[in-house]
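Trainee: my questions concern the predicted model and sequence given below.
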Amino acid sequence: MKQALGLFLLLSAGASTTLAQTYPPVEVFKSPTCGCCSKWVEHLRSNGFTVNAHDVSDVNTERKRLGMPERYSSCHTASVGGYVVEGHVPAADIQRLLKEKPKAIGISVPSMPLGSPGMESPRPVSYETLLVGKDERHKVYARH
C-alpha cells in the first residue's frame, strides 16, 4: 500500500510539473508602483504560468507596440503565445485561449473590475473577458 501511495505521489508531482511547462511564458508590462498588477502576476504564477514582469514607465506604449487597441485598455498588458492579454484576465481564460487558438489579437478585461484576479474585493462586480479580433472588434469570451 505504501509503495502504491508513493508511486501515486511521484506521478502526481511529475504531472503538475509537466502541466506547468505546457504554457509559453507570459511577458507582462506594468507600472513599477501598481500593486494590483503584481497581484495579477502572482495569480498567473499560482496557475502554472512562468511570468516575466517588466516595470515600464509607459504601459500605453507597450500596448500599442503589441497591437491591442486603446479602447480595451487596463492598467497592464501582456503577451503570451502570440496573443495580447490586457488587464485582469483570469488565468483560466488565458489557458482556454492558448488551447483554442482563435484568430485574434488577444483577450481583454478592460478597466479594473472589482473581484477580478488582482482586484480582489468583498464587493465583486460581474465582468466580461473580451476576445479582440484582428479587425479590432470584440465578442464576449467569458463572463465572470
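Mentor: Ah, there it is.

Trainee: please count neighbours and contacts with C-alpha atoms only from this point.
Mentor: OK.

Trainee: element containing residue 10, please.
Mentor: helix 2-20 (DSSP states H and E).

Trainee: next secondary structure after that helix?
Mentor: strand 26-30.

Trainee: and that next one, what does it pack onto?
Mentor: strand 51-55, helix 59-66, strand 77-80 (3 or more Cα pairs under 8 Å, 6 or more residues apart in numbering; DSSP states H and E).

Trainee: that one: how far from the chain's middle?
Mentor: 9 Å (Cα atoms, centre = their mean, to the nearest Å).

Trainee: buried stuff in the helix holding residue 10?
Mentor: residue 20 (16 or more other Cα atoms under 10 Å).

Trainee: list the contacts of that helix.
Mentor: For helix 2-20, the external contacting residues (Cα atoms under 8 Å, 6 or more residues apart in numbering) are 48, 49, 50.

Trainee: now restrict the residues you listed to buried residues only.
Mentor: 48, 49, 50.

Trainee: second one coming, line it up with the first:
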Amino acid sequence: MKRSLLAFALLSTVTGTALASDVINHKSPYCGCCSEWAKHMQESGFTVKEVPHEDMAPIKAKFGVPDNLVSCHTAQIDGYIFEGHVPADDIKAFLADKPSDAKGLAVPGMPMGSPGMDYGDKRQAYSVIQFNAKGQQKVFNQYKAL
C-alpha cells in the first residue's frame, strides 16, 4: 500500500512538472528570432506551441506586459507571462519558486546574445526583470557583456 501511494505521489509530481513546461509562444509570423527562442526552450526541455499574430500589441495588453518591458514575443507558461528573450534557466528557476506576487519575467528589447538573438560569442549586457500586476519591477538576473 505504501509503495502504491509513493508511486502515485511521484507520478503526480512528474505530471505536474510536465504540465508546467508547456509553453504557448505568441509571436509575429514574420519574426525569426522568436522561433529561435522557441528552439532554445525546446532544447532546454520545454514543449513549445507557437501562435502567430499579425498584431502583438493586443496580446501584450491582454497579458499586462508593462510598456517598458516589451519585446517581440510573449509566452505563457503555467499561468505566468514571459516577455522576450528570457533564458530557459531563468524560467526554470522562476517556476521552481513560483512567487505568488509575480506575473512573470521579461527581457526588454532584443539584446544581442540573449537566447534567440545569438551573435557568435558576443553578448550585450542585459537584465531579466520580474514584474507583477501592480507594475512593480525588480531585477531577477543580470548578464554581463561578452
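Mentor: On my side now, so go ahead. Remember, it's a predicted structure, so these values are computed and weren't measured experimentally.

Trainee: where do the helices of the second structure begin and end?
Mentor: 2-20, 32-43, 57-62, 88-97 (DSSP state H).

Trainee: which position in the first structure aligns with residue 74 of the second structure?
Mentor: Using TM-score structural alignment, the partner of residue 74 of the second structure in the first structure is residue 77.

Trainee: check contacts around the nearest residue to that match once chain neighbours are set aside.
Mentor: Nearest residue to residue 77 of the first structure in three dimensions, chain neighbours excluded: residue 86, at 4.6 Å (Cα to Cα, 6 or more residues apart in numbering). Applying Cα under 8 Å, 6+ apart, we find residue 86 of the first structure in contact with 68, 72, 73, 74, 76, 77, 78, 106, 107, 108, 109, 110.

Trainee: export these as TSV, with columns for neighbour count and distance to residue 23 of the first structure.
Mentor: TSV is the format used below for the contacts of residue 86 of the first structure (neighbours: other Cα atoms under 10 Å; distance: Cα to Cα, whole Å):
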residue	neighbour count	distance to residue 23 of the first structure
68	26	21
72	18	24
73	21	24
74	19	23
76	27	20
77	24	18
78	24	14
106	28	16
107	27	16
108	28	19
109	22	20
110	20	24
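
Trainee: and which of the contacts of helix 2-20 of the first structure is nearest residue 97 of the first structure?
Mentor: residue 49 (13.6 Å; Cα to Cα).

Trainee: what residue in the second structure is paired with the closest one?
Mentor: Counting by TM-score structural alignment, the partner of residue 49 of the first structure is residue 46.

Trainee: what about residue 133 of the first structure, how many neighbours?
Mentor: By other Cα atoms under 10 Å, 16 other residues sit near residue 133 of the first structure.
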